[in-house]
Every structure is written in C-alpha cells, then in structure tokens.
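Visitor: sequence first, predicted model second:
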Amino acid sequence: MSGLSVIQTVAVYIIPLIFAITLHEAAHAYVAHKHGDNTAKLYGRLSINPMHHIDPIGTVVFPLISIVLGSMAGGIGFIFGWAKPVPINFSKLHNPKKDLRWIALAGPAANLAMALIWALILKLSMYAGGYFGIPLNLMAQAGIGINISLFILNLLPILPLDGGRIVFSLLPDKQAISYAKTEQYGMWILIILILFGGLNFIISPLYNFLVTIILSLLN
C-alpha cells in the first residue's frame, strides 16, 4: 500500500483492525457462554458490537501508533493491539480445563473466519467501480493481513495468549500448574520478541503461507 498518505493508511486499516481485535474477544465470550459461563453476558460482552469490547489504549492508541509509524517508514509492519479481555468464571464452566481449550480456540478461529470474509470482499471489490472498488480492495487486503497476523500470534504457546491457554488445557494437571506460572513472564517475552525481530521471524513464514492459500481460493 505504498503511495498512501498516513491519513489514508489509517482510514484503510482502522475498520478491519477494530473488528479483528474486538470480534476475537466476542468469540471467546460466545463460546464461554455455550459452555455454561454467563459472566460475559452479564457484563454486556456477549455482543458483536465492537463498542462493547474496545480498550481505548489497546484497541485504538497502540494500533494507531503502529500504523502511523509503519506508514512513515514506508510499510506497515507488525500491528500490536488488544481489546478488553472477556471475563470468565471457570467455576461456572461444565468442564473448566477442557472448556478452556475451546474458549481459547474461538478467538483465533474468529480471526481466520474474518480473513476468509475479507478475501471474499477482496474478490467482490474487483467487480466494483473505481470509486468504491479501490478503497474496498485496500481495506480487504488490510483485513486479510491483520486477521492472519492475529491468528498466528494468538496461537503461539505463550501465556496469556490463546495458544498458551490451549497448551495449558492439554497438559496433565501437575505440568499445567507449573506451566501456568510462566504467565507472569509472557508479556515480557512478547515485548522482547517484538523489539529484537523474533516475532516477525516466527510469524512471517506462516503468514506468507496462509495468505497465499487464502488468495489462491479467489482464483
């Protein structure tokens, strides 16, 4: 998307980004509710309305800074952001440890589904006129990229990411308790990976592979 101004880049990315982050959390809330925990519903989080999930800092400020800095540098790199975590009361779940696995999987699954939806929009944009088709095409490209990035990122086996929750749910109880103690270091691990390029090294090959597969479905 070279050639776009900073404002144009923000306009292209902001809608796909907000939906990617917030609907990820909505998916967690929905699956938790299906497995017996109505806490998210009580807090008004059982909704696909992004306004119910937005964190002003994580969903707006940090992603905007990432987009602006990336645009000024000539290309959008890794976009870091988050929504308000969905409150979960594990004591209400039918089978807490097993149900946690499906709750954790729901978020990345939602991102993968959104990537496919944006791929369909990308295909449809090719038949739209230039006035609507070009911005829609750019927005669809952004939607695919953001959602695939979040899909891969959240499946990394690092607590508190969803991948870490999945690993926790699969481990025997004793090992799971020991593994849970690593959560206090999780965000530091992510920050170090981001600062030293390790996250890009991990994500890029999988990102390119998945985007290639999704785009091939359009042919």
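Guide: Alright, I've got the coordinates.
Visitor: CA atoms for contacts and neighbours, from now on please.
Guide: Noted.
Visitor: contacting residues around stretch 101-118?
Guide: 20, 23-29, 31-32, 140-141, 143-145, 147-148, 150-152, 154-155, 162-163, 165-166, 169-170, 214 (CA atoms under 8 Å, 6 or more residues apart in numbering).
Visitor: list the buried residues for it?
Guide: The neighbour-count check on stretch 101-118 (16 or more other CA atoms under 10 Å) flags 101-116, 118 as buried.
Visitor: now, these that are in helices?
Guide: 101-116, 118 (DSSP state H).
Visitor: so who does the most centrally placed residue in the chain touch?
Guide: Relative to the mean C-alpha position of the chain, the nearest C-alpha, by CA atoms, centre = their mean, is the one of L150, at 3.4 Å. By CA under 8 Å, 6+ apart, the residues touching L150 are 20, 108, 111.
Visitor: any chance of those in TSV, with distance to G130 too?
Guide: Formatted as TSV, these follow (distance: CA to CA, whole Å):
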residue	distance to G130
A20	26
P108	33
N111	28
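Visitor: surely P87 touches T39?
Guide: Yes. Between P87 and T39 there is a contact under CA atoms under 8 Å: 6.4 Å.
Visitor: can you flag the buried ones in the contacts of stretch 101-118?
Guide: Buried among those by 16+ other CA under 10 Å: 20, 23-29, 31-32, 140-141, 143-145, 147-148, 150-152, 154-155, 162-163, 165-166, 169, 214.
Visitor: tell me which of those residues fall in helices.
Guide: Per DSSP H, the buried ones among the contacts of stretch 101-118 map to helices at 20, 23-29, 31-32, 140-141, 143-145, 147-148, 150-152, 154, 162-163, 165-166, 169, 214.
Visitor: what about H35, how many neighbours?
Guide: Using other CA atoms under 10 Å, H35 has 18 other residues around it.
Visitor: how about the contacts made by it?
Guide: H35 sits next to 93-94, 99 when contact means CA under 8 Å, 6+ apart.
Visitor: use this one as the comparison:
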Amino acid sequence: MSTVFLVVVAATVTGGVASWLGSGSRFAVFVFVFGLFFTVLCLHEFAHAYTAHRGGDTSIAARGYLDLNPLRYVNPVLSLLLPAIYLIIGGLPLPGGSVLVNRAAIRTRGGAALVSAAGPLMNVAAAGISMALIALFAPTVSFGSFSQIDEFAPHWAFWAGLSFFAYLQVAVAILNLIPVPGLDGYGIIEPYLRYETRRALDPIRPYGILAVLLLLFAFPPVRDGFSTLVEDILQWGQQPDAGPGQGLSLFKFWS
C-alpha cells in the first residue's frame, strides 16, 4: 500500500474527527470531503486494476496499479488535477483517474465488462454506505415536506459534509455509467459490440467525457434531467433535502 494513499486516508480521518468535534468546522469539512473523494477515487481505480489482474492482465502488477498510489495514473493532470480544481471551485464531481488495461488479455467478455463495472461499483458502495449512515443517524429537522441537517445539533458539520459527499458519489456513479466511449458505462457494453462498431467508436474515446460535460453545461434539459435523477436517488435514500447544499457551503470555506 502506497505512502501517498495512507497520507490521503490520514488527512481524511483528521478532517472527519475535526468535523465531528466542531473544531475549525468549515476547513475541517473541506479536508474531510476532499479526502474522502480522493480515497474513493483511488479505490475506484484499484477496483478496475484488481479485476483486470484477476481476469488475466498480468501487466497490471508491473505497472504498480495494485498499491493504491494515485500518482500511478496515466495522466496526472486529467486524472487528479482537473477533478480537484472542479471539485474545489464548484463541487462538480468529474470522473478522475485512469489505469491502462490490456483488454485483449482478459479471458472472457464478461470479465472485460466486469473490469469496467468494478470502478463505478466502488462509487455506488460509497454512496450507499454514506446515505445509510445519514438516514439512520444524522440529526434532521423538517419544515413541512422540506428537511435539512439540524445546525443546532452536535456534530452537524460532520453530517452536512457526509451529505455533500453522498451527493458527489451518486453524481460520479451516474456520470461514469453513461454509455459514452471513454466512460465506464461504455466499457461495460463494449465487449458485446461488433468489432466494426468498436472500431468506429474508438476515435471518440478521448473526447467522451468532454462531450458529456458540454451537454451538461450547454443544454439545460440535459442538466436538469441529470440533477433530477441525482435528487430522486437521494430522496429514495431518505436524505435531507438541504443536506448536500449545507455541506457544500461548509466545504467552500473560502467563500
């Protein structure tokens, strides 16, 4: 296990404890959520790598992908820096990270599909665990049909930060599962497509995420549909309506 990953985990735990205790709550929430986000990003990529390794790609271990070091990713700028910047300035959960997988070495089509599915499953698990904790234990108050984290309750900053993190993980999981070349959703169905179809779609792969982001930014119906889907999932998980917004407000400690 890499030192870099252990440092990220240690910072996350420190931010979580400080958020729980309420000491320096806004910056503590920033460290807590930021650390959690990148911890799960490392686990997301590890899941891809480990599944590929088990599926027959013997190059995974040699590339160092099994030690949970985010610096091993293919492009540090696209994989780490840009997601970090977008998260800091606006809470936009860009998919980050990238491991090189020799898909030709994966023994079965099902195994190749599972390699792509393994990463988003980490985001789904992180979202599910955080949502369950909030639904069971977070102090909330309701105003008619509208609910929020009770800001007068003990540890409220911790729960608000966790609520924002749950929102991020739901959004990241949805983004990753869109079946566009370059995203994991396409990787899940790619092994089952005809060779000619895969060849035709290969040139789109480097620009898939950019096309999705363009649609989200430039076309209100797409953006609204995405937001509605995220909100519906959070509502199904019995999350406080204002929780993610409260967490985002604390996360942006500089504003």
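Guide: Nice, I can see it. All values reported here derive from a predicted model rather than from experimental measurement.
Visitor: can you pull the TM-score for these?
Guide: Overlay of the two chains. TM-score (TM-score structural alignment, normalised by the length of the first structure): 0.75; 203 aligned residues with a CA RMSD of 3.2 Å.
Visitor: overlap between the contacts of H35 of the first structure and the second structure?
Guide: For those, the contacts that are reproduced in the second structure, applying both residues aligned by TM-score structural alignment, their matches' CA atoms under 8 Å, are 93-94, 99.
Visitor: which one among those gets closest to I7 of the first structure?
Guide: D99 (42.4 Å; CA to CA).
Visitor: and the aligned partner of the closest one in the second structure, what does it touch?
Guide: Taking TM-score structural alignment for the superposition, D99 of the first structure sits opposite G111 in the second structure. Each residue near G111 of the second structure by CA under 8 Å, 6+ apart is listed here: 51-52, 55.
Visitor: shared with the first structure, which of those residues?
Guide: The contacts of G111 of the second structure retained in the first structure, by both residues aligned by TM-score structural alignment, their matches' CA under 8 Å: 52, 55.
Visitor: Throw the contacts of G111 of the second structure into TSV and include distance to A135 of the second structure, thanks.
Guide: Putting the contacts of G111 of the second structure into TSV (distance: CA to CA, whole Å) gives the following:
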residue	distance to A135 of the second structure
T51	31
A52	35
G55	37
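Visitor: can you tell me which of the contacts of G111 of the second structure lies closest to L250 of the second structure?
Guide: Nearest to L250 of the second structure among the contacts of G111 of the second structure, counting by CA to CA, is T51 at 36.3 Å.
Visitor: what do we get in the first structure for the closest one?
Guide: Under TM-score structural alignment, T51 of the second structure pairs with V31 in the first structure.
Visitor: what sits up against stretch 17-34 of the first structure?
Guide: So stretch 17-34 of the first structure is contacted by 38-41, 45-48, 50, 53-54, 59-60, 81-88, 93, 99, 102-104, 106-108, 110-111, 114, 143, 146-147, 150 (CA under 8 Å, 6+ apart).
Visitor: which members of the contacts of H35 of the first structure occur in helices, if any?
Guide: D99.
Visitor: mind putting the contacts of H35 of the first structure into TSV with distance to I202 of the first structure?
Guide: Shown next, in TSV, are those (distance: CA to CA, whole Å):
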residue	distance to I202 of the first structure
L93	33
H94	35
D99	28
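Visitor: picking up where we left off before, out of the contacts of L150 of the first structure, flag the one nearest to S66 of the first structure.
Guide: Nearest member of the contacts of L150 of the first structure to S66 of the first structure, counting by CA to CA, is A20, at 15.3 Å.
Visitor: which one in the second structure is aligned with the closest one?
Guide: Under TM-score structural alignment, A20 of the first structure pairs with V40 in the second structure.
Visitor: roughly how far apart are its match and G24 of the second structure?
Guide: 24 Å (CA to CA, to the nearest Å).
Visitor: next: I106 of the second structure.
Guide: Going from I106 of the second structure to G24 of the second structure by CA to CA gives 48 Å.
Visitor: pick out whichever of the two has more residues nearby.
Guide: Neighbour totals were compared for I106 of the second structure and G24, and I106 leads with 21 against 12 (other CA under 10 Å).
Visitor: isn't that one right up against I60?
Guide: No. I106 of the second structure is not in contact with I60 according to CA under 8 Å; the separation is 11.6 Å.
Visitor: average offset between stretch 27-42 of the second structure and the first structure?
Guide: Compared with the first structure after fitting, stretch 27-42 of the second structure deviates on average by 2.6 Å (mean CA distance after the TM-score superposition for the first structure).
Visitor: next one: that stretch to chain centre, how far?
Guide: Its chain's C-alpha centre and that of stretch 27-42 of the second structure lie 11 Å apart, by CA atoms, centre = their mean, to the nearest Å.
Visitor: again with stretch 16-35 of the second structure
Guide: The answer for stretch 16-35 of the second structure is 19 Å, by CA atoms, centre = their mean.
Visitor: what's the closest non-adjacent residue to the alignment partner in the first structure of L214 of the second structure?
Guide: Aligning on TM-score structural alignment places L214 of the second structure opposite I192 in the first structure. Among residues not flanking I192 of the first structure along the chain, G198 sits closest, at 7.9 Å (CA to CA, 6 or more residues apart in numbering).
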